[in-house]
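Trainee: give me a 3D structure for the following:
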Amino acid sequence: MIEVEVKLPVADLDLIRGKLLKTGFQETAFIEERDTYFDNPQGDIRANGEALRVRETKDHLTGKSRAQINFKGKKLDARTMTREELETGVEDGAVCRNILQMIGYMPADPEVIKDRTMLQKEYVTACLDNVHGLGGFLELEILARSEEEKDAALGRIENILNSLGYQISDTLRTSYLSMLQNRK
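Mentor: This next block holds a predicted model:
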């Protein structure tokens, strides 16, 4: 699948949440995500603009937890975070991290921790993220199956951004991990 995604910093997550709800989005989850990113000893994954991570998610409302491993390919355009993404659930995030380390992958520092409110409208996911050490962000995502769907999805996302008072030029192409590392 191709994940068509934009990310932008926002000062007031509650204000954006209210605007999204008024346009028909519905809250679907309030979770904590802990992401550990990995690279090989040569640093090839990151150098190629790709990402390998283990994500552990805890639902703030139910207390239930789950884990998954993700691989994100290179960004597919110069304006957004759009890229091919592969992911699958794993039984135990700690064991998955240990396996990756035992076969030579190295965890990146720091771990990325965020509280995320997820909203959905049709096939569009909006994520309101409070990233520990960085602050508030809005991510808009649509999963596309083809290049044609990717272009249509980006148009849909641009329309939503505009309705919130933003432009595509307000978005960032930098990962939370890179932002946290650059703060040091």
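
Trainee: going forward, measure contacts and count neighbours with C-alpha atoms only.
Mentor: Will do.

Trainee: in this structure, which strand has the most residues?
Mentor: Assignment by DSSP state E gives strand 26-39 as the longest strand of the chain.

Trainee: sequence B follows; please return its structure for comparison with A:
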Amino acid sequence: MARNVEIKARVADLAEVEVHARRIATEGPTDIAQDDTFFTCTNGRLKLREFSSTQGQLIFYSRPDEGGPKVSDYWITDTHSPAVLRETLAKALGIVGRVRKQRRLYLLDRTRIHLDDVEGLGSFVELEVVLRDDESPAQGAETARQVMKSLGIAESQLVQGAYVDLEKRS
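Mentor: Below you'll find the model as predicted:
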């Protein structure tokens, strides 16, 4: 199991945030097209992330649905047959929703900075601070807040839930 602290914020102008991301990043950018299918799951969330017809990841994660920095425990399994796996899981569990996005990834040490253009929802920034084994969630939350400040993101811009939840509300 891996752990990180996450925040998600709605932004009006990704280009403006990207100016700051470029300034502070240690790596990037990397552009990634993602097609996420969420499945019925009573304990956390289960999604299949498809990058291409031959590359995907099955991701299970558990995190509270609240605004602000939050801890997420997650497990990732790679697949080379995402379409077949999606069909199998859809028949077995049922599909909750699907989210397609264009993601631009920057890295700042152990923080992943995601600049997301989400189909039907708009522009978002997602931060994931990967926690070390000996690190507390509070330390990760403090790092997330520092990166938020560097990117010009205010607490009032934070949103709760996954993109699939926001999609259902819109």
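
Trainee: is residue 83 of structure 2 located within a helix, as I assumed?
Mentor: Yes. Assessed by DSSP: H, G, I helix; E, B strand; the rest coil, residue 83 of structure 2 belongs to a helix.

Trainee: burial count for it?
Mentor: 17 (other C-alpha atoms under 10 Å).

Trainee: same deal with residue 25 of structure 2?
Mentor: 18.

Trainee: now the equivalent of residue 152 of structure 2 over in structure 1, what's its secondary structure?
Mentor: For residue 152 of structure 2, the aligned position in structure 1 is occupied by residue 165, per TM-score structural alignment. Assigned by three-state DSSP, the conformation of residue 165 of structure 1 is coil.

Trainee: do you know how far residue 165 of structure 1 is from residue 29 of structure 1?
Mentor: 24 Å (C-alpha to C-alpha, to the nearest Å).

Trainee: which residue is nearest the middle of structure 1?
Mentor: For structure 1, the residue nearest the mean C-alpha position is residue 139 (7.0 Å; C-alpha atoms, centre = their mean).

Trainee: how about the nearest residue to that residue, chain neighbours excluded?
Mentor: Sequence neighbours aside, residue 7 is the residue nearest to residue 139 of structure 1 in space, at 4.4 Å (criterion: C-alpha to C-alpha, 6 or more residues apart in numbering).

Trainee: the host helix or strand of the one you found against structure 2, how far on average?
Mentor: According to DSSP states H and E, residue 7 of structure 1 maps onto strand 2-9. On superposition with structure 2, the mean distance recorded for strand 2-9 of structure 1 (mean C-alpha distance after the TM-score superposition for structure 1) is 0.8 Å.

Trainee: which residues touch stretch 120-131 of structure 2?
Mentor: 2-14, 110-118, 137, 140-141, 143-144, 166-167, 170 (C-alpha atoms under 8 Å, 6 or more residues apart in numbering).
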